[in-house]
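**Q** I need the structure of the sequence given here:
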Amino acid sequence: MTDARLHVRVLLDTGPTLQESREIEAIFGDLGMRADVEGHSYGGPPPTSAFLIVVNTDLLSFMDTFLAQGASGRRSFERWAGRLLALRSDSRMWGKQHTLKLEDAQCGLSIALTQSLPPAAYDTILNIDVSGFDRGSPSTGIDWNPLLNRWQAHLHSTPRPIARRVALRSEVDTDTPRVRNIGDEDLRAMWRLSEDPNVHAVTWQRAKMVLWSTSGWRPSAIAEKMLVAERCVRTVIHNFNADALSSLAPVYSGRHRPPLNGDEEREIRRIAARHPADFGVSLRLWDIDALSDFLVSQGVVDDISHAQLVDLVQEMRHSVALDDHPGMSTP
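**A** Sure, this is the predicted structure:
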């Protein structure tokens, strides 16, 4: 059985000691997460070090863990940050306070937390929306501005300091899906599917969409990469979150069905009514599996389930289409 807990890397600019490693693992274990702790150099040894404790993970899933706790989430987040910051709070040993940095594992986004953060910062931090960032986003840092009393986003790639107001969850589309955290075994299975030249076109495409989502791409960006409609990507991700690897199979009927428009239905009917050889397919008659593979691989539709095709073919059998052109076998 795979470990599907949220995976977190914790990087300390010096160390860590064995005691620190165990304490950090326990801190994240209390949240139901799995932590790997390691040392990292941020600018060299003290006193030139950046004095950072970096938490590197899927930032949206991480923050959602606290939001799922409801009214107690804000206080839980503050306690979690305080426990990590307290690890290296002794100025006699470290010279200055460490900064805790939340860093998204898939894009150039980070959120800085210090021991001087006021309660107002913790009151609002979980309201920050990070779903709009993906691997194509510019490198951005979010920190608390005490003068404006709000969180701000700073672009790292500009020649002069530029700050922007951060988007809040209440201001954005909260239905934008992201693939849930999945285990290594499932990830390996999807990579195998995505690299198999003989895999069914429906399975290959769905696996690629899910993999890109796990890599931090938004549905709109995945749609551009796959040359499909964004609604198709959203459907695939919703189904995967519900039913995991089984949702990648062409026979999967789905919690959500890929939508078909009128033009697509008419073209499917036209193709199904003719022999596969007319389209360069070495079959005597279409079957549902071969037809769905052809339709997706040739871009007739973005995605389709076997159940949708069965419904269409059965409708056609009540018309003259298949009688005149018997290219379809019985579903």
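**Q** alpha carbons only for contacts and neighbour counts from here, please
**A** Noted.
**Q** can you give me the strands in the stretch 151-300 of the chain?
**A** With DSSP state E, counting those that start in this stretch as the definition, the stretch 151-300 of the chain shows strands at residue ranges 163-165.
**Q** which residues of it fall in helices?
**A** 184-194, 201-214, 219-226, 230-243, 262-272, 288-297 (DSSP state H, counting those that start in this stretch).
**Q** in TSV: these, plus distance to Met93.
**A** Below are the helices of the stretch 151-300 of the chain laid out as TSV (distance: least, C-alpha to C-alpha, whole Å):
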stretch	distance to Met93
helix 184-194	39
helix 201-214	40
helix 219-226	46
helix 230-243	46
helix 262-272	68
helix 288-297	62
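**Q** could these be laid out in a markdown table, adding mean neighbour count?
**A** Below are those laid out as a markdown table (neighbours: other C-alpha atoms under 10 Å):
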| stretch | mean neighbour count |
| --- | --- |
| helix 184-194 | 15 |
| helix 201-214 | 22 |
| helix 219-226 | 17 |
| helix 230-243 | 21 |
| helix 262-272 | 15 |
| helix 288-297 | 20 |
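**Q** quick one: closest of the ones you listed to Asp143.
**A** Closest approach to Asp143 among the helices of the stretch 151-300 of the chain is made by helix 201-214 (25.7 Å; C-alpha to C-alpha).
**Q** I'd like the structure of this one too, to check against the first:
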Amino acid sequence: MAERVRVREIGDDEGRRLLRIVRRGAGSVVTWRQAQMVLLSTEGLPVAKVAEVTFTSGDRVRDAVHSCNADGFESLHPKYGGGRPKMFTLPERREIKKIAKSRPVEHGLPGQHDPPLHQLAKQAHRRRAPAQRRRPGQRRMIR
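**A** Alright, predicted model coming up:
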């Protein structure tokens, strides 16, 4: 049988810090839940009981304990990715906005007050500014 998963020896300062995170619940929910799992594990509860108390799986509890043993308190804080990359650079955005805010007659379009977005996109493409295909994105950029 495999050895029980336990958190490394935690000092008084670290214990107080864990208690503060769990009691106050300030900040991220992810941090709070992982701190709760680590705190329960330091009290000697088995993985199955910690999983039951925190409404999660035993695998998640084991991962939290192992990462806390390896990285310390840095493992409690979530590491989010950077998100989706930007579709346009700042100069491209300025060019598209300039086209959108100008008069349609200046671009050879019929004299309309508010030209359709597909015509603005076509005009931006002619000027070598990349045109975004999704209309909500075009409207957001014009603002």
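**Q** which one of the helices of the stretch 151-300 of the first structure lies nearest to Gly73 of the first structure?
**A** helix 230-243 (23.3 Å).
**Q** neighbours of the aligned partner of Pro46 of the second structure in the first structure, how many?
**A** The pairwise alignment with the first structure assigns Pro46 of the second structure to Arg218, based on TM-score structural alignment. For Arg218 of the first structure, the count of nearby residues is 25 (other C-alpha atoms under 10 Å).
**Q** distance check, Arg218 of the first structure against Arg269 of the first structure.
**A** Look at Arg218 of the first structure and Arg269 of the first structure: by C-alpha to C-alpha, to the nearest Å, they are 33 Å apart.
**Q** if we can go back for a sec, among the helices of the stretch 151-300 of the first structure, which is nearest Ser110 of the first structure?
**A** When the helices of the stretch 151-300 of the first structure are compared by C-alpha to C-alpha, helix 201-214 sits nearest Ser110 of the first structure, at 18.1 Å.
**Q** which residues sit in contact with the counterpart of Arg24 of the second structure in the first structure?
**A** Arg24 of the second structure maps onto Asp196 in the first structure, with residues paired by TM-score structural alignment. Taking C-alpha atoms under 8 Å, 6 or more residues apart in numbering, we find Asp196 of the first structure in contact with Trp204.
**Q** same check, this time on Leu309 of the first structure
**A** Counting by C-alpha under 8 Å, 6+ apart, Leu309 of the first structure makes contact with 288, 292.
**Q** from Ser194 of the first structure, how far out is it?
**A** From Leu309 of the first structure over to Ser194 of the first structure (counting by C-alpha to C-alpha), the distance is 24 Å.
**Q** and if you look at His238 of the first structure?
**A** Taking C-alpha to C-alpha, one finds His238 of the first structure at 19 Å from Ser194 of the first structure.
**Q** also Ala223 of the first structure?
**A** Separation of Ala223 of the first structure from Ser194 of the first structure (C-alpha to C-alpha): 16 Å.
**Q** host element of Gly83 of the second structure?
**A** In this structure, Gly83 of the second structure is located outside every helix and strand according to DSSP states H and E.
**Q** rewinding a little: nearest to Leu113 of the first structure, of the helices of the stretch 151-300 of the first structure?
**A** The closest of the helices of the stretch 151-300 of the first structure to Leu113 of the first structure is helix 201-214. By C-alpha to C-alpha, the value is 25.7 Å.
**Q** that closest one vs the second structure, average offset?
**A** Compared with the second structure after the fit, helix 201-214 of the first structure shows a mean deviation of 0.4 Å (mean C-alpha distance after the TM-score superposition for the first structure).
**Q** which helices and strands sit right next to that helix?
**A** If contacts are counted by 3 or more C-alpha pairs under 8 Å, 6 or more residues apart in numbering; DSSP states H and E, helix 201-214 of the first structure sits against helix 184-194, helix 219-226, helix 230-243, helix 288-297.
**Q** so the shortest one versus helix 230-243, what angle?
**A** Spelled out, it's helix 219-226 of the first structure. Angle, helix 219-226 of the first structure to helix 230-243, by axes from the mean of the first three to the mean of the last three C-alpha atoms, to 10 degrees: 110 degrees.
**Q** have a look at how far, on average, helix 219-226 of the first structure is from the second structure.
**A** Mean deviation for helix 219-226 of the first structure: 0.8 Å (mean C-alpha distance after the TM-score superposition for the first structure).
**Q** what's in contact with that helix?
**A** Here helix 219-226 of the first structure has contacts from 176-178, 209, 212-213, 229-230, 232-234, using C-alpha under 8 Å, 6+ apart.
**Q** from the residues you listed, which is closest to Leu291 of the first structure?
**A** Distances from Leu291 of the first structure to the contacts of helix 219-226 of the first structure, taken as C-alpha to C-alpha, are shortest for Cys232 (18.8 Å).
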